[in-house]
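1. Need coordinates for the below:
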Amino acid sequence: MHPSILSDLNPQQKAAVTYNLGPLLVLAGAGSGKTKVLTHRVAYFISKGLVNAENVLLTTFTNKAAGEMRGRIIKLINQAPGFAGTFHSFCAKILRIDGKVIGIPRGFLIYDEQDQKQLIKEILEDFNLSTDAYHPAAVLSVISDAKNQMLSPNQYAEFAHGDFGETVFKVYIEYEKKLKAIGALDFDDLLLKAAALFREAPKVLAKWRQRLTHIFVDEWQDTNKVQYVLTKLLVGERENITVVGDASQSIYSWRGADFRNINYLVKDYPNIKIINLEQNYRSTKNILEAANCVIRKNISHPILKLWTKNIKGEKIKLYGARNGLDEASFVVSEIQKLINHKPLTINLSDIAVLYRTNAQSRVLEEALLHTGIPYVIVGGIKFYDRKEIKDVLAFLRILINPKDSVSKKRVEKLGVRRLEKFTEFSREVGSDSSRVNSSTTLNLLDLVIEKTGYLDLFQKESEENLARLENIKELRSVATEFPEITAFLENVALVEAGPIHESKNCVTLMTLHAAKGLEFPIV
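-> Below you'll find the predicted structure:
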């Protein structure tokens, strides 16, 4: 075993890393080194021969976090876990391999939120229902909640009330039919269908249990019902499960996350070992004391009493703003003081301004613009949601699956001439499926752009058009990383918002939800 695995760990961290007598729940407060504990625990188990690297499943909530954890493990023991990624990417992998057992085609498409809204909009229009009265986003939200609770349309109907509930029920049924006809799954389906596969196909479940004998889950407080069921099915009788979480850090209940999964875990695994990580390495004593005061009256879940060896630090200052404009003015004034403070050198990229909802960014943006301070909003239009990217991807998706009605609708909006050119090209390619399968993603992408004359849309010189061309150029670089078209489209569907461009010297604005897992020197 490499000595660095256990060096520099406090007693609680070391106990969590080395415990090997059954299921383990690590309740880790903010700044207590939970990522370090989880990665070192995986490395410890592999290096001690308690598990082979290929038999490890490590799941977390973003691809970025999974990549960082994987990198840390490789750095420690020069081996990578068998699978490190999100629940969704893991389930997509399972369904690609074994989904056919329950009727899911190997080449299924993954519909993102925009695709889902478009499909629901079409269904509402087919039913002659107003999309103002029944907004697609609202209908989708209810359907997603139902899926997160593992409710089929008929099961949802038992809880549906009023006209809206009845309408959602009808749309839900049609939505599922259309997804099946297209050969597509939405994000919720990735989890739901994987759970169904494990429940309905015992041999498939046995195979994956044999392959992944040790399960490690990060951010357990943010798991939903389906993820809990999936994890429990995979763990089986071996009970080789480690989860890390803190109910006080649960912020995704609006996505179906249920911090009570911590309590359910303790109930379902009576012999589970619980280790608390309460030493904070990030904050001053004053900040921790204030945080403890705020949260200690919470009775819904175990509360960790965080402490630190760090200095007392400055007392927390409270500014009572009169309104949103006054608050924004105060924030910008504080930023100006920081960047003008000599001899300290503070970059604007060191600064983040956090708020609860996106709507709160407007007054901050105006105040920053007024003072000439550059800023970037994280959670604006995601790379894969940009028009030109969605257009090109629609062409590619139709090549793979001509039944993709959402992509067809998008292509139709690009003009008759362009549609005719693409139809001619897709017929030519579609008549020879081996050509699609043997061509690289980059080759297909370039052919689509060339045959449709898509770039002609951006001939007029403007900053916006130059940005669109740059985005297509970036898409080509992604295509080189995924030569197989189905793998490319799957990656596109699963990828989160792009990373923050730290090289840009500007203030970062984002919601508290978007900030989860990130760190800034000044917040």
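2. CA only for contacts and neighbour counts going forward, please
-> Fine.
3. Can you give me the distance of residue 111 to residue 478?
-> 19 Å (C-alpha to C-alpha, to the nearest Å).
4. so where do the helices sit in the stretch 351-500 of the chain?
-> 361-371, 387-400, 405-412, 416-430, 433-438, 441-452, 463-481, 485-494 (DSSP state H, counting those that start in this stretch).
5. so which of those helices gets nearest residue 260?
-> helix 485-494 (26.5 Å; C-alpha to C-alpha).
6. Who are the packing partners of that closest one?
-> strand 109-111, helix 387-400 (3 or more C-alpha pairs under 8 Å, 6 or more residues apart in numbering; DSSP states H and E).
7. one more to put side by side:
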Amino acid sequence: MEVLSDDLNGKQVEAVEHFEKAILVIAGPGTGKTKVITHRIAHLIRHHNVSPEQILAVTFTNKAAQEMLDRVMDGDLVDSDGSRGVRIHTFHAFCVGLIREFANEIGLPRNFAIFDQEMQDAILVECIREQQTSQFNFPLPSLRDILGSYKAKFGNLDSGITEFETYSGRKIKGGDEIEAIQNLISAYQTKLDAHHALDFTDLIAKSVGLLEQNLVVREKYQRELKFILVDEYQDINEPQYQLLRLLCCQPENNLMAVADSDQSIYSWRGSDPKFISQFKVDYYPKVVELTDHYRCYKNILDAARSVITKNSEYNTIDLNSHRVTQQNPIIHYTLRDSDQEAEHVIKIIRYLTEECDYKFSDIAVFYRSHLVANKLENRLIDENQSVEEEDIIPFQRIGGEISFREQFAKNVVAYLNFVEWRDMPLQAERAINFPQRRLDDVSLARLKLLAQSQGVQFCDIIEQVDDYPQYFGPLTRKSVAQFLAQIDEIKSKLEEKNVVEIVDELFLSLSKWRLPYLDSEVLELRSEAEIPNLQEAAGVLYQAIIQQKPIRIVSGDDIDTSCAVYIIQQVLSEYLDAKIEVEKEDSLDNVQISIDESRSFIQISPPSTPENLLIIQIRYTVLSIVALKLCQRLMAKFEDQNFEDFIVYDLATVGNNPKWAEIIEVGATKLDQMGNALESRHQLVKPTSWIPPTSVNSYNISNQMVANKSPIAEVLPNFINFIDNQVLVGHNIADFDNEIIRRDMVKYLNREFQNAAYCDVLAVAQRLYPRQNPSFEALAEKFNIIEEDARPTGIVDTTLKIFRQLVNEDAKRRELTSLAEFLPLVGLAILYRSETTPKYNQILYRASLRYLRNNQIQSYGDFLTSITSVSEGEKLINQLAENVENFKESSLDFRKSQDVDWEERTLGFMKDLSNFEQNFDAEEIGIADFLKYFNLINREPEADKDELTLMTIHAAKGMEYRAVIIMGMEDGVFPIRYRDQTRQEIEEDRRLFYVGMTRAKERLYFTTVRQRQENRVQASSMFIDEIPGDLLKSWASK
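-> Just a heads-up that it's a prediction; the model follows:
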């Protein structure tokens, strides 16, 4: 373990060794601020015997928190025992724990939900539609910025707000727009309150309110947190400032702020350099200025300092670069247009990699706005497709604001990927469950296990589902067959078509498979009371089919009974291969189903009392509704899950980060075919370090209990033998338990964890209940499951109960929406009976219209022809068709349904596809070319991969590269220009430019174009003019 003062300069040592009272560390770029924070944590633990649990370090991003944690945990600063328990969090993560503990004190349930950005967007879209506001005028990113800024500043709808600002710099003023936004915010907050949910901004504000109003809670945290360290202090806003003030124990004020006012670039979310000055006033801190700079060559640092000193307020500390021996000129290129700019940036990249021995990962391209980089990205893709593999420029683009990066687009492209390249398991899994789920979570996991055990691809095993009737019911098998037929149909239409035509064909195909029910309607159906005797009748039919008994149906001849009989006949014969005999009796007004020529039969009718009848009593006189319900329930019985080879497991660990967490107990239970516990294994594990009090309290596992137990290296082989080649079930196992098992298998067994088949209870709950808290505790509470033991023994038992509840809920919803192809017949029957008023009937009727919107009623062929001879038959069919057309024109229905979402997303996708096509030769762009492009822009960034990086300067905060190219250095682009712009806003853009410049270690380039937009000539950025001429080399194209 290193001596803490080693490798630290004098100022850093002064900051690290400061003990009590407040300290403000002024740390410019490249001065080692993270090193100071992590070394100070270690110093407090090693030299002052401060308990790790009494230290809180907060920062702004998960990446920064992870980096800080890694440095503290790597063993060089503090041994693994000493560092366990240090609280290193983002502001939001810390506040989640605080509010969860005392939610009842602020009127929230303990298991309140937290809405992430995806859910926040969904709520905002709902509000936009309900308010009949144009999303074009208020794009979601802008609304998100406004909402966050509004809440961060403790906005009040009655506070007379006259202006909103967005991340892009757009100012929104004017009575109508302001009123529209306020209405949206009010509606948004109402929806959050209705779901007992908070968004990320609420987490800070609610924490501040709790600490302000509750002395007991405030004193508790002040006792526990003896030392608080804040990274990037210049980025805090008012709520975060108040949070720190309330957490800081008086009179000690052991608060460390590491800040640089010149890097404050988030005013649109409430950040302000004034909080640095306020810190000095409130805490009288010791001030330590870090003056040694270790990142940039001296000329780059001098140029950056020359720019930032043009601000009215700036950090006056002189930074001394330690990199003075070799310097490369800073170069500014002025180019004709954005096409030439893209070409020239690529030339710079090739020069650096081919002539200067740079790796692609040593280089980054920055810009103020994403739009600036679009031409470059397209040019890189185009060039990479036309050169030899060794000449490709691999790159990743961070962020971007095009719909190709949305989940909808990824689902659509999954189809195209599967059509083009069938050996892509993840694409097949995504495609088969879009636009509606064809496979439930259990069946999906079963398919993965079968593929794994047989050594074949998932794509191959889905073609073999008919070979496994013991695992997959007839509905699932038919649904998979329909998917494969759909894929073949699409593939047959691909030849001699460009990508736009192909995608247009795909959307036509996908529309037919959309679920005809709204999400809200599914929940309405779910809440409907059970029809009397429905379960018993389905059971009678089930046994008859299993025993292969003949089934006879007798009914009247009106439209409703004809439709009801047809539904039953088709389901029994087509899905279940049952032998059916149908007979008409004009005198009957019901449907009778007899089994094996016995006198006992099922009758669908109004209430009656004959002793030999099992009567399904209908509420609204529509027999076809009950026929559909009966068949749905019957099919559900054939879809019962087989849980053989499923195993529920859990790990108790010290720590909640899978990179560092250490196992202290394992537990697992195998299930039988019915999902009951069959065999269990539980074993305590001796960790390499002590168990801190927080973990002891969480699991009721003490250091004494594990003192004489075997270490994980000895426990793991037997445990893996028990769980291997099974479908693993657990809560949050995908991102936690499985990752720990994978890590330890490599470390101790020297082999990979191959198990790809699992059911993550967290993911299933998020899908079924997207607006509820999916945590383990919340799910147990939701299903009234008593958690008897916090150790893996009890966790596994509770997880199994939760899992079965979720599987049952999913099965029920699937039952209610199954057999949608028969909805038009139900619609006809409802019209015939004139029973469109009851809410349940309304839902089914509207679902029948939605189904018909994308599927022609003529698909029923002979049956429809036969009933048109019945009185009023043809008239009703025409009326239904007319209602479908009226339904298409119903803007009211569209505005409040998923239909709007589908249409907007398809239009957005086609628009982006057209933009993509414009940058290439349309005649040469096929599906393979587009898929390569799409898969490239949607790859997850890989830190250790040799790739060029494209990102906004805001996203580059905290990064460093050997070479940086900053594009778009024109007035109006950087800085952004708009009406009524203030000096402060220009100065923030100057700070942003300073941040971008100081990411460069060795080489720095700027590009300006004379004409970025047609018919508009632009001048060079004022920031370029602020760099001294002796530090800048300029070049201009002719």
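8. where does the TM-score land?
-> In this superposition the chains share a TM-score of 0.78, using TM-score structural alignment, normalised by the length of the first structure; 456 aligned residues with a C-alpha RMSD of 3.7 Å.
9. Residue 111 and residue 478 of the first structure: which is more packed in?
-> residue 111 (22 against 16; other C-alpha atoms under 10 Å).
10. ok, for that one, nearest residue in space, not its chain neighbours?
-> Closest residue to residue 111 of the first structure in three dimensions, ignoring its sequence neighbours and counting by C-alpha to C-alpha, 6 or more residues apart in numbering: residue 186, at 4.7 Å.
11. before we move on, the earlier item: mind putting the helices and strands packed on helix 485-494 of the first structure into JSON lines with distance to residue 191 of the first structure?
-> Shown next, in JSON lines, are these (distance: least, C-alpha to C-alpha, whole Å):
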{"stretch": "strand 109-111", "distance to residue 191 of the first structure": "12"}
{"stretch": "helix 387-400", "distance to residue 191 of the first structure": "22"}
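12. deepest of these, which one?
-> strand 109-111 (a mean of 22; mean count of other C-alpha atoms under 10 Å).
13. got the contact list for it?
-> Applying C-alpha atoms under 8 Å, 6 or more residues apart in numbering, the external contacts of strand 109-111 of the first structure come out as 183-187, 397, 401, 489-490, 493.
14. make it 10 Å
-> 92, 116-117, 119, 179, 182-190, 397, 400-401, 404, 406, 486, 489-494 (C-alpha atoms under 10 Å, 6 or more residues apart in numbering).
15. For residue 112 of the first structure, see how far away residue 309 of the first structure is.
-> 45 Å.
16. So residue 293 of the second structure versus residue 959 of the second structure, what's the distance?
-> 15 Å.
17. Between the two, which has more neighbouring residues?
-> residue 293 (21 against 13).
18. pretty sure the more buried one is touching residue 12, no?
-> No - between residue 293 of the second structure and residue 12 there is no contact under C-alpha atoms under 10 Å: 11.7 Å.
19. Now do the shared contacts for these two.
-> 27, 31-32.
20. ok now do the aligned residue in the first structure for residue 271 of the second structure, which residues does it touch?
-> Mapped onto the first structure by TM-score structural alignment, residue 271 of the second structure lines up with residue 257. By C-alpha under 10 Å, 6+ apart, the contact list for residue 257 of the first structure reads 148, 220-227, 250-251.
21. so residue 257 of the first structure is in which element?
-> Using DSSP states H and E, residue 257 of the first structure maps to neither a helix nor a strand.
22. what range in the first structure does the biggest helix by length in the second structure sit on?
-> Secondary structure of the second structure per DSSP state H: the longest helix is helix 792-817. Taking TM-score structural alignment as the measure, the first structure aligns no residues with helix 792-817 of the second structure.
23. how far out from the middle of the chain is that helix?
-> 22 Å (C-alpha atoms, centre = their mean, to the nearest Å).
24. Confirm that residue 105 of the first structure sits in a helix.
-> No - assignment of residue 105 of the first structure by DSSP: H, G, I helix; E, B strand; the rest coil gives coil, placing it outside any helix.
25. middle-most residue in the first structure, spatially?
-> The centre of the first structure sits closest to residue 62, judged by C-alpha atoms, centre = their mean, with a distance of 4.7 Å.
26. Could I get the contacting residues of it?
-> Counting by C-alpha under 10 Å, 6+ apart, residue 62 of the first structure has contacts 85-89, 494-497, 517.
27. Any chance of TSV for the residues you listed, columns neighbour count and distance to residue 337 of the first structure?
-> Listed next are these as TSV, based on neighbours: other C-alpha atoms under 10 Å; distance: C-alpha to C-alpha, whole Å:
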residue	neighbour count	distance to residue 337 of the first structure
85	20	41
86	22	41
87	22	43
88	22	44
89	23	44
494	18	41
495	15	38
496	15	34
497	17	31
517	10	27
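28. quick one: which of those sit in strands?
-> Members of these lying in strands (criterion: DSSP state E): 85-86.
29. Out of the contacts of residue 62 of the first structure, flag the one nearest to residue 206 of the first structure.
-> residue 87 (18.7 Å).
30. looking at it, that closest one is touching residue 191, isn't it?
-> Yes - counting by C-alpha under 10 Å, residue 87 of the first structure touches residue 191, with 7.4 Å between them.
31. residues near the residue nearest to residue 400 of the second structure when sequence neighbours are not counted, how many?
-> With C-alpha to C-alpha, 6+ apart as the criterion, residue 400 of the second structure has its nearest non-adjacent residue at 6.0 Å, and that residue is residue 370. As a burial measure, residue 370 of the second structure scores 18 neighbours (other C-alpha under 10 Å).
32. And for residue 100 of the first structure?
-> 12.
33. what's the answer for residue 51 of the second structure, then?
-> Residue 51 of the second structure: 18 neighbours (other C-alpha under 10 Å).
34. Go ahead and confirm it touches residue 45.
-> Yes - the criterion here is C-alpha under 10 Å, and residue 51 of the second structure meets it with residue 45 at 6.4 Å.
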